[in-house]
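[1] sequence? don't have it. structure:
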């Protein structure tokens, strides 16, 4: 006997805060772009290579943040497009993965440039560079506060409703980029002040190496998390809960189980069960309503 859901339903697995997060990201893109232009202009004006480098570094972040904003727009525009079997809930994870790769390249570039400058120091206009770095830090703090306000709930349909907090890797990638900028600004300010008042020119390069290592660590974590979603890695927490709910009575045995993420807060599950004759497929579905993370459920049912 085979039983699977037949009712008509959509596959919109965007989080309830999708549009809000998209708006936040667009504002941060605008702020980052303005600051990027200001730093590059100030770099040419003051003759400071430090400012120019940071300005072009910020340009890469503006590009990555633009990818995040474009991903939100694409996911919303194609949310009801039947070409996407499980909706567009994972578009943000794809954007997050791409942004993490960019972040990794940024870390590599900062590290290489810092090593070069460690052995061949260049003159820095400390006063002007410090002022611009402080302004950049303030912009990053404002951007981080805007992005940290994003939170996820769940959109579901006629399946068990989900209420768990999930991870919007698109928003997380934007947040990590802003944090990376803030970190480089803090390290730059510390190095510039030390260079101006203590004569520690080498500290600028040393701080750059430290910043590169921290940014690389963040990017690896984001790569791993977004890749797990893109590769449909099993959500073990939800899978374990499903096993507990179905098998604790002893009248149902799970013979095959697939659980994966299809959106920031949505999980899909395909479950094959061997059940005693008195346990119907509808009863099994009713038991699973307590597993709030499931937003799309398919059951293969056989009688023992």
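    Now that the structure is in, tell me what you want to look at. No experiment lies behind these values; they were computed from the predicted model shown.
[2] from here on, contacts and neighbour counts on C-alpha atoms
    Noted.
[3] all helices for the protein, in order.
    Per DSSP state H, the chain has helices spanning 18-46, 49-77, 91-119, 126-148, 169-198, 202-230, 236-247, 281-287. These are given in chain order.
[4] And these: which comes nearest residue 253?
    Among those, helix 236-247 comes nearest to residue 253, with 5.9 Å by CA to CA.
[5] elements contacting that closest one?
    Using 3 or more CA pairs under 8 Å, 6 or more residues apart in numbering; DSSP states H and E as the contact definition, the elements that helix 236-247 packs against are strand 252-261, helix 281-287.
[6] picking up where we left off before, between the helices of the chain, which one is nearest to residue 268?
    helix 236-247 (10.1 Å).
[7] Export the helices of the chain as CSV, with columns for mean neighbour count and distance to residue 299.
    Shown next, in CSV, are these (neighbours: other CA atoms under 10 Å; distance: least, CA to CA, whole Å):
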stretch, mean neighbour count, distance to residue 299
helix 18-46, 19, 29
helix 49-77, 21, 28
helix 91-119, 21, 26
helix 126-148, 19, 38
helix 169-198, 22, 29
helix 202-230, 20, 22
helix 236-247, 15, 12
helix 281-287, 14, 8
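[8] A further structure is provided below for comparison with the first:
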């Protein structure tokens, strides 16, 4: 069944047309991530460091989108990689989650420590860097907006940039408060706010990546309902050895053995089962093994 190849081409077509915009956003945000990190070190602003860490999520998120598009274009070029390089996106997401968790914890702990005795920061350079970062986020936001409606990977990068845009606004507010009132607590408070904002997203990202890597069923797919649906296809007497998992974001995969009733037409049953999985469960790639009744001794399913 060629559904997996078709879906790979869909991923490629949807993302390929926006690859130039993704690269532009990637380069722009990567440069300003470094600028913000240097600016945080020079000014002593923890809020700026926090925003640089948040911008890193944007850079890595866009990088994963580009990697997914590249994987889709190379999926069939290596006979030894029968599923292409789709899992590279998931591995990158897990590494991203671990690294961001460390950065967020460091920012929160350091911010709490500074609340006792907040150090002075260089407000002018802090404000200038924060404004530049905000402008970079706005440009990246505009670059990705059109593709967010067509590609799942572009949409993920788009949402990352949107979140960082809000964090940049927070840093600008902190710099403004310090400049106008001299209230140095604004810097660690905003840093904590951004760090707390990052942590739940980091947890969700890591949990989603681990769920894919352990090949658990997608959260929106009820395996019992899949089994019941396949069992209800005309000509199917039994469903066994059913597995549903996620290959990479937006690409669900299933395999199952279907025992046919006497006289059932194989092509009709396969077509109906495939259509059911596509329409009801959004499973694009399915490998279905059909067996005649009485094939229990021939079919030896997995026992793990």
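    Yep, that arrived. Here the structure is a predicted model, which means the values were calculated and not measured.
[9] TM-score of the superposed pair?
    The TM-score (TM-score structural alignment, normalised by the length of the first structure) is 0.76; 282 aligned residues with a CA RMSD of 3.5 Å.
[10] re earlier: could I get the helices of the first structure as a markdown table with distance to residue 254 of the first structure?
    A markdown table is the format used below for these (distance: least, CA to CA, whole Å):
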| stretch | distance to residue 254 of the first structure |
| --- | --- |
| helix 18-46 | 35 |
| helix 49-77 | 34 |
| helix 91-119 | 30 |
| helix 126-148 | 40 |
| helix 169-198 | 31 |
| helix 202-230 | 24 |
| helix 236-247 | 7 |
| helix 281-287 | 11 |
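[11] looking at these, which is closest to residue 261 of the first structure?
    The minimum distance between residue 261 of the first structure and the helices of the first structure falls on helix 202-230, with 6.2 Å, by CA to CA.
[12] What span of the second structure is the closest one aligned with?
    The counterpart of helix 202-230 of the first structure in the second structure, using TM-score structural alignment, spans residues 185-213.
[13] Check stretch 106-115 of the first structure too.
    The counterpart of stretch 106-115 of the first structure in the second structure, using TM-score structural alignment, spans residues 103-112.
[14] mean offset of that stretch relative to the first structure (after superposition)
    Here stretch 103-112 of the second structure, set against the first structure after superposition, deviates by a mean of 1.9 Å using mean CA distance after the TM-score superposition for the first structure.
[15] now what about that stretch, what contacts it?
    Outside stretch 103-112 of the second structure, the residues within contact range by CA atoms under 8 Å, 6 or more residues apart in numbering are 46, 49, 50, 53, 188, 189, 191, 192, 195, 196, 198, 199.
[16] what do you get if the cut-off is 6 Å, keeping everything else the same?
    Contacts with stretch 103-112 of the second structure, where a contact means CA atoms under 6 Å, 6 or more residues apart in numbering, come from 188, 192, 195.
[17] quick revisit: tabulate the helices and strands packed on helix 236-247 of the first structure (JSON lines), appending distance to residue 272 of the first structure.
    JSON lines is the format used below for those (distance: least, CA to CA, whole Å):
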{"stretch": "strand 252-261", "distance to residue 272 of the first structure": "5"}
{"stretch": "helix 281-287", "distance to residue 272 of the first structure": "11"}
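[18] Ok, which of those comes nearest residue 96 of the first structure?
    With CA to CA, the closest approach to residue 96 of the first structure among those belongs to strand 252-261: 14.8 Å.
[19] how far off helix 202-230 does that closest one point, in degrees?
    Going by axes from the mean of the first three to the mean of the last three CA atoms, to 10 degrees, strand 252-261 of the first structure is angled at 140 degrees with respect to helix 202-230.
[20] what residue of the first structure matches up with residue 265 of the second structure?
    Superposed on the first structure with TM-score structural alignment, residue 265 of the second structure falls opposite residue 280.
[21] From residue 250 of the first structure, how far out is that match?
    Distance, residue 280 of the first structure to residue 250 of the first structure, by CA to CA, to the nearest Å: 14 Å.
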